[in-house]
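1. Sequence first, then the predicted structure, then my questions.
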Amino acid sequence: MAKILDRLLLFIYSLSVGTLSVIAILLLSGVLPRSLEIRNWETAYIAVIVAAVILFLLSIRFFYISIRRERTSSLSVDQRTEYGDIQISMETIENLSLKAAGRVKGIRDLRSRIRVSQAGLEIMIRGVVDGEHSLPLLTSEVQRQVHEYVQDTTGVPVADVSVYIANLAQAPSFKSRVE
């Protein structure tokens, strides 16, 4: 929402500065007469002061936007090797954990969430099970697969893999039809 508002303000600001620039060029070049007949000078001065204050406030806002740090940059895990720096996005680690968990039969509709702690990555896997497998065996297999795959693939230590079983998938029931 803030970006849309900033774009709208930038549009208004650009339009205002452009209009004032054209008027100044036309006045200074002599195309427009310098002695415009203004009946109420006090109202004209107030309008000019209000416009100047608004343009000044918009200028301050755009100056702030230009120097502030962008907080929406994507999060990543950073590593330093002998050859240089490596950055792995959190989205990549989430996709790797989903790929590993998806290899385990009996679990589906997976989602993952990643947090970085001092000990390493903390991975939370959420899924739905089919109900045909033992839950302790299924969840421990998901934990093992995700832990090994993410750690081997990224080289980042995995501290914890939590598995949350959200629901049991309902098997579709078919009614036999007699004709």
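-> Cool, got the structure. Residues are numbered from 1 along each chain as shown.
2. switch to C-alpha atoms for all contacts and neighbour counts from now on
-> Noted.
3. Now stretch 92-112: buried residues?
-> Within stretch 92-112, the residues scored as buried using 16 or more other CA atoms under 10 Å are 93-94, 96-102, 104, 106-108, 110-112.
4. just checking, which of the residues you listed belong to helices?
-> The helices, defined by DSSP state H, take in 93-94, 96-102 from those.
5. this is the comparison structure:
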Amino acid sequence: MYIKTLTVSELNGYIKKLVDNDFILGNSNVKGEISNFKLHSSGHIYFSIKDEYSKINCVMFRSSARNLKFMPENGMKVVVKGRVSVYEKDGAYQIYCNDIELDGVGELYMAFEKLKSKLQSQGLFEVTHKKEIPPYARKIGVVTSPTGAAVRDIINVAKRRNDAVVTFNISCFSSRNKC
């Protein structure tokens, strides 16, 4: 049996056709909490919906967004109605939303607000605790994986943008001591 070698575009196109021809994926109602909400200047809306275990990206085009009865916000618990499809350029699937219905305030957002309220009652957001931001940072702290590229990227960009940057102390703090 001969198995054809596909280009990336051909594979993404094939997967898109499979997903687009599925009845359930073409008519989906998905419940979750809004995060990463962005109202683009074009009128399109980009966001994610999530539950405690997963997230999926969503897009609502201007033509559908015009019909919304409310403006979605981060933390809202919603039911999105639309179709799941593949954005071929990135090979990523997402929900193309036709409508969004409010389903209450999400538990994750409520937990965030509860923590924020607790910290506020302790006075941690008082203006007296705030310090003026210096024009140039003397020390920069980065919290990331010890094997990640983020630290190296920050060092390279800092050195490229400011000749005065010369030394770096890279420390690793871990409860597992695997640094």
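-> Yep, that arrived. Note that the structure is predicted; figures quoted are calculated from it, not measured.
6. Give me the TM-score for this pair.
-> Overlay of the two chains. TM-score (TM-score structural alignment, normalised by the length of the first structure): 0.19; 56 aligned residues with a CA RMSD of 4.9 Å.
7. how about the buried residues of stretch 92-112 of the first structure, which pair is most distant?
-> 93 and 106 (22.2 Å; CA to CA).
8. In the second structure, where's the longest helix?
-> Under DSSP H, the second structure gives helix 107-121 as its longest helix.
9. Distance of residue 62 of the second structure relative to residue 46 of the second structure?
-> 11 Å (CA to CA, to the nearest Å).
10. the more surrounded of those two?
-> Counted by other CA atoms under 10 Å, residue 62 of the second structure and residue 46 do not tie: residue 46 has more neighbours, with 18 against 15.
11. In space, what's closest to that one - neighbours in sequence excluded?
-> Here the nearest residue to residue 46 of the second structure in space, its sequence neighbours aside, is residue 59; by CA to CA, 6 or more residues apart in numbering that works out to 4.7 Å.
12. After the strand or helix carrying the one you found, which helix or strand is next?
-> Using DSSP states H and E, residue 59 of the second structure maps to strand 55-60. Downstream of strand 55-60 of the second structure, the first helix or strand assigned by DSSP H and E is helix 62-65.
13. So for that next one, what gets flagged as buried?
-> Those would be 64-65, for helix 62-65 of the second structure by 16+ other CA under 10 Å.
14. residue ranges for the strands of the first structure, please.
-> Secondary structure of the first structure by DSSP state E: the strands cover 76-81, 84-89, 107-116, 121-129, 158-168.
15. now swap in the second structure and tell me
-> Secondary structure of the second structure (DSSP E): strands at 28-39, 45-50, 55-60, 76-87, 92-105.
16. picking that back up, residue contacts, the residue nearest to residue 46 of the second structure?
-> 44-47, 94-97 (CA atoms under 8 Å, 6 or more residues apart in numbering).
17. let's see 7 Å
-> If you count contacts by CA atoms under 7 Å, 6 or more residues apart in numbering, residue 59 of the second structure has them with 45-47, 95-97.
18. same check, this time on residue 94 of the second structure
-> 56-58, 84-86.
19. Dump those into TSV; add neighbour count as well.
-> Output for the contacts of residue 94 of the second structure, formatted as TSV (neighbours: other CA atoms under 10 Å):
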residue	neighbour count
56	17
57	17
58	21
84	23
85	21
86	22
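20. returning to what we had before: quick check: which of the strands of the second structure is nearest to residue 161 of the second structure?
-> Per CA to CA, nearest to residue 161 of the second structure of the strands of the second structure: strand 28-39, 29.5 Å.
21. in that closest one, what counts as buried?
-> So for strand 28-39 of the second structure, counting by 16+ other CA under 10 Å, buried means 28-35, 37-39.
22. could you dump those residues to a markdown table with distance to residue 152 of the second structure?
-> Converted to a markdown table, those look like this (distance: CA to CA, whole Å):
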| residue | distance to residue 152 of the second structure |
| --- | --- |
| 28 | 42 |
| 29 | 42 |
| 30 | 39 |
| 31 | 39 |
| 32 | 36 |
| 33 | 34 |
| 34 | 33 |
| 35 | 29 |
| 37 | 30 |
| 38 | 30 |
| 39 | 33 |
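23. Between those residues, which sits nearest residue 157 of the second structure?
-> Among the buried residues of strand 28-39 of the second structure, and counting by CA to CA, the member closest to residue 157 of the second structure is residue 38, at 27.4 Å.
24. Could you check how far the closest one is from residue 11 of the second structure?
-> 30 Å.
25. and if you look at residue 65 of the second structure?
-> Taking CA to CA, one finds residue 65 of the second structure at 31 Å from residue 11 of the second structure.
26. repeat for residue 18 of the second structure
-> Applying CA to CA to residue 18 of the second structure and residue 11 of the second structure gives a distance of 11 Å.
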